[in-house]
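S.K.: coordinates for the following, if possible.
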Amino acid sequence: MSTRPDPGSEPRDHTPASVSTHILDTSAGRPAPDVAVSLAARGGPGAAWVTLGGARTDADGRCAGLPALPADTTHVRLDFTTGPYLTRRTQAEERQDAPALRDSGAFFPEVTVTFAVTPGEHFHVPLLLNPFGYSVYRGS
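M.R.: Predicted structure coming up:
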């Protein structure tokens, strides 16, 4: 009689994945404070998105108040409301007599990032933002 467990019955990690983010304004070389970030999750590719809550970035561009993910989460969506931040930034530059941008500064009024997660792992997803583009990556 074998004492080896059946391969299909191996223990799975039931610790939920965790998510964090921060925003850097690459055109200013500074963090992006006071940007609203919403977190949604789903438990599979065909499942409905459930909004879990949100938070705002702090003075260092970090978003510390994101809610925990449910244990069955397989996909996460971060929604960044970037328009107000970019508009405030453009208005501040105009007051400082900086070279004028040729639009409102909010070409991307919002940025949505969707990614897959694995239980038990942490996912840090920074947003690198400027008035005319953005980039994201999986950080550490």
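S.K.: from now on I want contacts and neighbour counts done on CA atoms only, so please keep to that.
M.R.: Fine.
S.K.: what residues are up against the residue nearest the centre of the chain?
M.R.: Centroid-nearest residue in the chain: Leu78, 4.2 Å away (criterion: CA atoms, centre = their mean). For Leu78, the contacting residues are 37-40, 112-114, by CA atoms under 8 Å, 6 or more residues apart in numbering.
S.K.: could you flag which of the residues you listed are buried?
M.R.: Neighbour counting by 16 or more other CA atoms under 10 Å classes 37-40 among the contacts of Leu78 as buried.
S.K.: is it true that Pro84 lies in a strand?
M.R.: No - looking at Pro84 with DSSP: H, G, I helix; E, B strand; the rest coil, it is helix, so not inside a strand.
S.K.: does it touch Pro109 like I think?
M.R.: Yes - between Pro84 and Pro109 there is a contact under CA atoms under 8 Å: 7.5 Å.
S.K.: show me where the chain has helices.
M.R.: 83-95 (DSSP state H).
S.K.: mind listing the strands for it?
M.R.: 18-20, 23-25, 30-31, 36-42, 50-56, 75-81, 111-116, 122-124, 127-130, 133-136 (DSSP state E).
S.K.: please tabulate those strands in TSV and include distance to Thr90 as additional columns.
M.R.: Shown next, in TSV, are these (distance: least, CA to CA, whole Å):
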stretch	distance to Thr90
strand 18-20	27
strand 23-25	12
strand 30-31	14
strand 36-42	18
strand 50-56	20
strand 75-81	16
strand 111-116	18
strand 122-124	28
strand 127-130	11
strand 133-136	15
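S.K.: next, the second sequence, to be compared with the first:
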Amino acid sequence: MAGYLTTHVLDTAKGCPASGIQIALYRVSGNSHRIIAEAVTNADGRTDAPILPSDKFEPGSYELIFFAGDYLRQPGQPDDTILFLDQIPIRFGMSDADAHYHVPLLLSPFGYSTYRGS
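M.R.: Modelled structure (predicted):
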């Protein structure tokens, strides 16, 4: 079994999945970032497929960027309002070429957390 990466976003303030959040995955090497995938969360707060499928998986350093600003913007709030959280980067390493890595984002307007899930 080859490794792969999945993610999802949960809105901890509302107690539900966060749909419609754009996510970008970058391969990181030193100060260099190379985008390798993009996805948008579905109604379950997940991507429709692994953001990094097994046929493209390589051990190394990666960064997920969650573009949460539009999701967190309150209805009627002007687009030029400065948000506390907008783009949320999570940098992590994957070393096991045969493992399923899962990196979720637990999100609220003023804080977030993550962990290695299953």
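S.K.: any idea what the TM-score is?
M.R.: Once superposed, chain against chain, the TM-score is 0.82 (TM-score structural alignment, normalised by the length of structure 2); 112 aligned residues with a CA RMSD of 2.4 Å.
S.K.: Arg62 of structure 1: which of the strands of structure 1 is closest?
M.R.: strand 23-25 (6.6 Å; CA to CA).
S.K.: where does the closest one end up in structure 2?
M.R.: Mapping strand 23-25 of structure 1 onto structure 2 (TM-score structural alignment) gives residues 9-11.
S.K.: what about that stretch, how far off from structure 1?
M.R.: Mean deviation of stretch 9-11 of structure 2 relative to structure 1 after superposition (mean CA distance after the TM-score superposition for structure 1): 0.3 Å.
S.K.: ok, the residue in structure 1 that Ile65 of structure 2 lines up against - contacts?
M.R.: With TM-score structural alignment defining the correspondence, Ile65 of structure 2 maps onto Asp79 in structure 1. Shown in contact with Asp79 of structure 1 (CA under 8 Å, 6+ apart): 37-39, 110-113.
S.K.: just to revisit the earlier point, okay, and the common contacts of Pro84 and Pro109 of structure 1?
M.R.: Joint contacts of Pro84 of structure 1 and Pro109 (CA under 8 Å, 6+ apart) do not exist.
S.K.: circling back: will you turn the contacts of Leu78 of structure 1 into JSON lines that also has distance to Tyr137 of structure 1?
M.R.: Formatted as JSON lines, the contacts of Leu78 of structure 1 follow (distance: CA to CA, whole Å):
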{"residue": "Val37", "distance to Tyr137 of structure 1": "16"}
{"residue": "Ser38", "distance to Tyr137 of structure 1": "18"}
{"residue": "Leu39", "distance to Tyr137 of structure 1": "17"}
{"residue": "Ala40", "distance to Tyr137 of structure 1": "18"}
{"residue": "Thr112", "distance to Tyr137 of structure 1": "13"}
{"residue": "Val113", "distance to Tyr137 of structure 1": "10"}
{"residue": "Thr114", "distance to Tyr137 of structure 1": "11"}
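S.K.: need the max-distance pair from those.
M.R.: So, the contacts of Leu78 of structure 1 by CA to CA: farthest apart are Val37 and Thr114, at 13.0 Å.
S.K.: returning to what we had before: just the contacts of Leu78 of structure 1 now: which is nearest Ala59 of structure 1?
M.R.: For the contacts of Leu78 of structure 1, the nearest to Ala59 of structure 1 is Val37 (14.2 Å; CA to CA).
S.K.: any idea how far Cys63 of structure 1 is from the closest residue to the closest one other than its chain neighbours?
M.R.: Nearest non-adjacent residue to Val37 of structure 1, counting by CA to CA, 6 or more residues apart in numbering: Phe80, 4.6 Å away. Going from Phe80 of structure 1 to Cys63 of structure 1 by CA to CA, to the nearest Å gives 11 Å.
S.K.: identify the contacts common to the two.
M.R.: Val37.
S.K.: wait, doesn't the residue nearest to Val37 of structure 1 sit right on Ala36?
M.R.: Yes - with contacts counted by CA under 8 Å, Phe80 of structure 1 reaches Ala36, the gap being 5.9 Å.
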